[in-house]
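[1] how would this look folded up:
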Amino acid sequence: MENGTLMRVSRILYRNPIVVFGGLIQFDVLSITDEASMENMFQIHRQTQMRLPQIELYVEFETVEVQNDIDIHDDKAAVDEGMNSDSEEDFEATYEAGDEDEDGDVGVEAAAENVVVYPSSSQPMDVPPFMRELDLEAMHAPEFPEYANIGIADPEDGEFRIGMEYSSRKSVVAAIRNFTISKGVDYEVYESEPRTFYAKCKMYGHGCDWLIRASLIRKKGCWKIRRYNGRHTCTIGTISQDHSKLDSDTVADAIRPLVETDPSIKVKSIIAEVQSWFNYTISYQKVWLAKQKSIANVFGGWEDSYQALPWWLSVMVQKMPGSVVQIETRPLYSGNEEAQGVKILHRVFWSFNPCIRAFRHGKPLVQVDGTHLYGKYKGTLLVAVAQDGNQNIVPIAFALVEGETADAWHFFLRNLRMYVVRKDGVGMISDRHESIRAAVNRSGDDWQPPRAWWMFCIRHIGSNFLRAFKVPHLQKLVVNIGYLRTVEVQYQL
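    The predicted model follows:
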């Protein structure tokens, strides 16, 4: 406080890392306003801590005029005096402690009940609710409770013990599954309820009495082993090739660090890693499926990606002004009724501002083509490329469409002409697809002389010629004809 003014916290911000092309990271600034926003911050940190280990917090202050500055000085002096006093009476008057237990320790519950915090009249800021409520038990909770005790039995002999506690149902089931895999045995689930998990050895009653039962302890918010019969006594041998409990979900959780580090890791490499961890060689199909699940867990699934697409494109335009995005959607129908507030992505066209500016300084030539997408939702990617003075290929525009239809090509060429290829006298090279021909004819004079000249790609012509006539040496002659320069010759009749 200086000259009758106080500085108080106006906003608490943190930076959310966003991975863009090439592995670069940009940051989106988000505010912390309540408990939900704090949980969201930690959730984001768990997902991004491999790339950014720290949470970056920023505090903004604002100036507050103080009326009763004498009272504030008096309050501050009283607090300072109490804090610096060596008197036992002053200390006990300031802090009320709970009763000591028989070991001389202060009872946590009693101490918590006796801590009283009165609002200070000298505090000018409105403290958010999450700063006024203290959860003393949370101080001793694990940082990421959903990952606590996953896959852990007793570290001494690898066996369970009655009374062992786990943070969640998922963690205790994962521990039982991993125990079973490591021991080369198997179990059957006899009871699986939201508050109980009960399993027995597959050989139960036939030479083995192994069983385990875990239940939810509601007061403590944890799961506890309530019944355990000890070691397996069955004579089943180790499964040599695969294990029924080593399913794709288990493998997906195990390989998550590998996928976070290298999403393009080969399936064969994962098989080798799983074999070294669990001593089982699992099938290619199971590992492939586990990798897809792990990628979805780390980076989001297909549905999440499509939901994030409008937001991603909007952020791209904000971070890169001058970029262009055009989206076409279709309504969703439930029977004959249109669903409100829900749209289906139909087509999207985009171009980055650096690509748009690059075309202005390159050759007046553009080539367009399409390639099929083989992901979950299929479709076609349309691309336009240009060439600079050093013969380098420069991509200038992209579109996701339903296929190489006349409507899709018209959508792409219209936006390409409107936002990217705006100068006249350009040449457009493509294959001889009938959909492109129809789109060019529908575009009016946008892709007609003298504004543009439409030309055919000689490589496609040669490929089509060979497919039709099956004569390779004639194909070479056709390609060479395409590379000859055109010479204007006047004939006198």
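[2] all contacts plus neighbour counts: C-alpha atoms, from now on.
    Fine.
[3] what packs against the helix or strand where residue 464 lies?
    For residue 464, the host element (DSSP states H and E) is helix 458-469. Applying 3 or more CA pairs under 8 Å, 6 or more residues apart in numbering; DSSP states H and E, one finds that helix 458-469 contacts helix 472-483.
[4] Show me what the helix it packs on is packed against.
    Short answer (3+ CA pairs under 8 Å, 6+ apart): helix 472-483 packs on helix 458-469.
[5] Check which residues of the helix it packs on are buried.
    458, 461, 462, 465, 466 (16 or more other CA atoms under 10 Å).
[6] of all the residues you listed, which comes closest to residue 350?
    Nearest to residue 350, judged by CA to CA, of these is residue 458 at 27.7 Å.
[7] The closest one touches residue 479, doesn't it?
    Yes - Residue 458 lies in contact with residue 479 (CA atoms under 8 Å); the separation is 6.2 Å.
[8] And the host helix or strand of residue 417, what does it pack against?
    Counting by DSSP H and E, the element that carries residue 417 is helix 406-419. Applying 3+ CA pairs under 8 Å, 6+ apart, one finds that helix 406-419 makes contact with strand 337-351, strand 393-401, helix 434-442.
[9] Quick one: name whatever helix or strand follows it.
    Heading C-terminal from helix 406-419 (DSSP H and E), you reach strand 426-430.
[10] angle of that following strand against helix 434-442?
    Counting by axes from the mean of the first three to the mean of the last three CA atoms, to 10 degrees, strand 426-430 lies at 150 degrees to helix 434-442.
[11] so what does the helix or strand containing residue 329 touch, helix or strand wise?
    Assignment of secondary structure by DSSP H and E places residue 329 within strand 324-334. Contacts defined by 3+ CA pairs under 8 Å, 6+ apart place strand 324-334 against helix 302-319, strand 337-351.
[12] Now mean neighbour count and distance to residue 11 too, for the ones you listed, in TSV please.
    Below are the helices and strands packed on strand 324-334 laid out as TSV (neighbours: other CA atoms under 10 Å; distance: least, CA to CA, whole Å):
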stretch	mean neighbour count	distance to residue 11
helix 302-319	14	23
strand 337-351	15	33
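[13] Now render the ones you listed as CSV, adding distance to residue 359.
    Listed next are the helices and strands packed on strand 324-334 as CSV, based on distance: least, CA to CA, whole Å:
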stretch, distance to residue 359
helix 302-319, 19
strand 337-351, 11
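[14] Which one, of the ones you listed, ends up nearest to residue 358?
    Here strand 337-351 is closest among the helices and strands packed on strand 324-334 (CA to CA), at 11.4 Å.
[15] got a list of contacts for that closest one?
    Strand 337-351 is contacted from outside by 323-333, 396-402, 408, 412, 415, 420, using CA atoms under 8 Å, 6 or more residues apart in numbering.
[16] one more to line up against the first:
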Amino acid sequence: MVSLARSFHLEHIDVVIETRLTQSSNSIGNTNRKPCDVTFSSPGEGEESDGDDEQDDLLPKFCPHVDKVFISTSWTNGITHVGQSFEGRADEFRIVLRKYAVECGFRFKYLKNDSVRITVVCTMRESKGCMWSIHARVLHADEFFYILRNKLLTRPSDVVYDLKKDYGLEISYRVAWLGIMKARGEMFGAHSISFDQLRWYSNSVMENNAGSYINIDYDDQNHRFVRYFISFKACIDGFNHCHPLLFLDDTFLKGKFKGNLLAAIAKDGNQGYSHS
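    The predicted structure follows:
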């Protein structure tokens, strides 16, 4: 109060002191008010005023503040990362998304909106070029809704375009591809190193899962990997209790060294793998 009065250069202020008596039942609700006059000397009269410095020092003592935390503050943590799951499926994801947009202060529109997948973009995508978007879909493993990446892998053409657009640099497709391969090797390990670790993996399997069958086939003259077959002991034993039905399927490997991954599956789900 003193600091506030001095900031307005007041020389006179009325202070009302109110005393409430609660000891006697006859005095409940009665108050005694006694106004008193307080006079301040203006700056320059008597002592020198410290000005703003004194005001800043006294203000916290007479005017404490309590920070207000709104209930909606936690809504910004509703959406955090790729891979985040929502057990309530599409309905829960929509609710969390709306709260997130309200607290962050933006509007969105649905490109896809059903019980299986939801794709959302910013309403200013066309007008101001806002590229914010989010995509979520249900995974049948547990029927939860998951936030997914728009593009799972960075393509060399994307790198060529981004470098040209952001930095004015022109590079060839091959240079971009080599850069991506090197970056993936730093993050996930090189393909050549992973093939070399097959010996360690085979020894570890035989030590911890005795009775398994593993075969590594490689070219001694050229020192090149040919194929790799593995069947765990539990799978071998399981085939004795399966129906006499066997399913074979393979998939192409898209890494540096190509090849195929072949899987043999019985009706009850026991598997054996062959990589070549």
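[17] Can you give me the TM-score here?
    The TM-score (TM-score structural alignment, normalised by the length of the second structure) is 0.36; 125 aligned residues with a CA RMSD of 3.8 Å.
[18] Dump the helices and strands packed on helix 406-419 of the first structure to JSON lines, plus distance to residue 83 of the first structure.
    Shown next, in JSON lines, are these (distance: least, CA to CA, whole Å):
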{"stretch": "strand 337-351", "distance to residue 83 of the first structure": "59"}
{"stretch": "strand 393-401", "distance to residue 83 of the first structure": "67"}
{"stretch": "helix 434-442", "distance to residue 83 of the first structure": "81"}
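[19] What ranges does the stretch 101-250 of the second structure have for its strands?
    Using DSSP state E, counting those that start in this stretch, the strands of the stretch 101-250 of the second structure run over 108-113, 117-122, 133-139, 144-148, 213-219, 224-231, 246-252.
[20] okay, the angle between the second one and strand 133-139?
    When the same axes, to 10 degrees is applied, the directions of strand 117-122 of the second structure and strand 133-139 differ by 170 degrees.
[21] before we move on, what about the fifth one?
    On the basis of the same axes, to 10 degrees, strand 213-219 of the second structure is oriented at 130 degrees to strand 133-139.
[22] the inter-axis angle of strand 213-219 of the second structure versus strand 224-231?
    170 degrees.
[23] if we can go back for a sec, and the helix holding residue 417 of the first structure, what's buried?
    Within helix 406-419 of the first structure, the residues scored as buried using 16+ other CA under 10 Å are 406, 407, 408, 409, 410, 411, 412, 413, 414, 415, 416, 419.
[24] Could you find the closest non-adjacent residue to residue 5 of the first structure?
    Nearest residue to residue 5 of the first structure in three dimensions, chain neighbours excluded: residue 65, at 4.7 Å (CA to CA, 6 or more residues apart in numbering).
[25] er, residue 351 of the first structure I mean
    Once flanking residues are discounted, residue 351 of the first structure sits nearest to residue 397: 4.7 Å by CA to CA, 6+ apart.
[26] again, but for residue 415 of the first structure
    Among residues not flanking residue 415 of the first structure along the chain, residue 349 sits closest, at 7.3 Å (CA to CA, 6+ apart).
[27] Ok, residue 31 of the second structure next?
    Distance criterion CA to CA, 6+ apart; nearest residue to residue 31 of the second structure, sequence neighbours excluded, is residue 20 at 5.2 Å.
[28] Would you check that the one you found makes contact with residue 33?
    No - in this structure, residue 20 of the second structure is not within contact of residue 33 by CA under 8 Å, at 9.3 Å.
[29] hey, where'd the helices end up in the stretch 151-276 of the second structure?
    In the stretch 151-276 of the second structure, helices defined by DSSP state H, counting those that start in this stretch lie at 156-167, 173-188, 191-196, 198-208, 233-238, listed in chain order.
[30] List the buried residues of the fourth one.
    Pointing back at helix 198-208 of the second structure there. Across helix 198-208 of the second structure, burial judged by 16+ other CA under 10 Å covers 202, 205.
[31] now the angle from that helix to strand 213-219?
    Note on geometry: by the same axes, to 10 degrees, helix 198-208 of the second structure and strand 213-219 are set 160 degrees apart in direction.
[32] ok, residue 43 of the first structure - contacts?
    So residue 43 of the first structure contacts nothing (CA under 8 Å, 6+ apart).
[33] try residue 90 of the first structure
    Listed by CA under 8 Å, 6+ apart, the contact partners of residue 90 of the first structure are residue 82.
[34] just to revisit the earlier point, can you count the residues close to the residue nearest to residue 5 of the first structure?
    For residue 65 of the first structure, the neighbour count with other CA atoms under 10 Å is 13.
[35] Residue 398 of the first structure too?
    Residue neighbour count, defined by other CA under 10 Å, stands at 21 for residue 398 of the first structure.
[36] Tell me how far the nearest residue to residue 108 of the second structure once chain neighbours are set aside lies from residue 101 of the second structure.
    Distances taken as CA to CA, 6+ apart place residue 122 nearest to residue 108 of the second structure, at 4.4 Å, with adjacent residues excluded. According to CA to CA, to the nearest Å, residue 122 of the second structure and residue 101 of the second structure sit 10 Å apart.
[37] cool, and residue 201 of the second structure?
    Counting by CA to CA - residue 201 of the second structure and residue 101 of the second structure are separated by 48 Å.
[38] Over to residue 264 of the second structure?
    From residue 264 of the second structure to residue 101 of the second structure the distance is 48 Å (CA to CA).
[39] picking that back up, make a markdown table from the helices of the stretch 151-276 of the second structure and add distance to residue 59 of the second structure to it.
    Formatted as a markdown table, the helices of the stretch 151-276 of the second structure follow (distance: least, CA to CA, whole Å):
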| stretch | distance to residue 59 of the second structure |
| --- | --- |
| helix 156-167 | 49 |
| helix 173-188 | 54 |
| helix 191-196 | 66 |
| helix 198-208 | 69 |
| helix 233-238 | 75 |
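[40] Out of those helices, which is closest to residue 135 of the second structure?
    Closest among these, using CA to CA: helix 156-167, at 19.5 Å.
[41] buried sites along that closest one?
    Under the neighbour-count criterion of 16+ other CA under 10 Å, helix 156-167 of the second structure has 156, 159, 160 buried.
[42] which residues touch the second one?
    Looking back up the chat, that one is residue 159 of the second structure. For residue 159 of the second structure, the contact set (CA under 8 Å, 6+ apart) comprises residue 176.
[43] and if you look at the first one?
    Under the criterion of CA under 8 Å, 6+ apart, the contact partners of residue 156 of the second structure comprise 173, 174, 176, 177, 180.
[44] 7 Å - rerun?
    Counting by CA atoms under 7 Å, 6 or more residues apart in numbering, residue 156 of the second structure touches 173, 176, 177.
[45] ok, the second one touching residue 158?
    No - contact criterion CA atoms under 7 Å: residue 176 of the second structure and residue 158 do not qualify, at 8.9 Å.
[46] thinking again about what came up before, among the helices of the stretch 151-276 of the second structure, which comes closest to residue 225 of the second structure?
    Smallest distance to residue 225 of the second structure across those (CA to CA): 7.9 Å, for helix 191-196.
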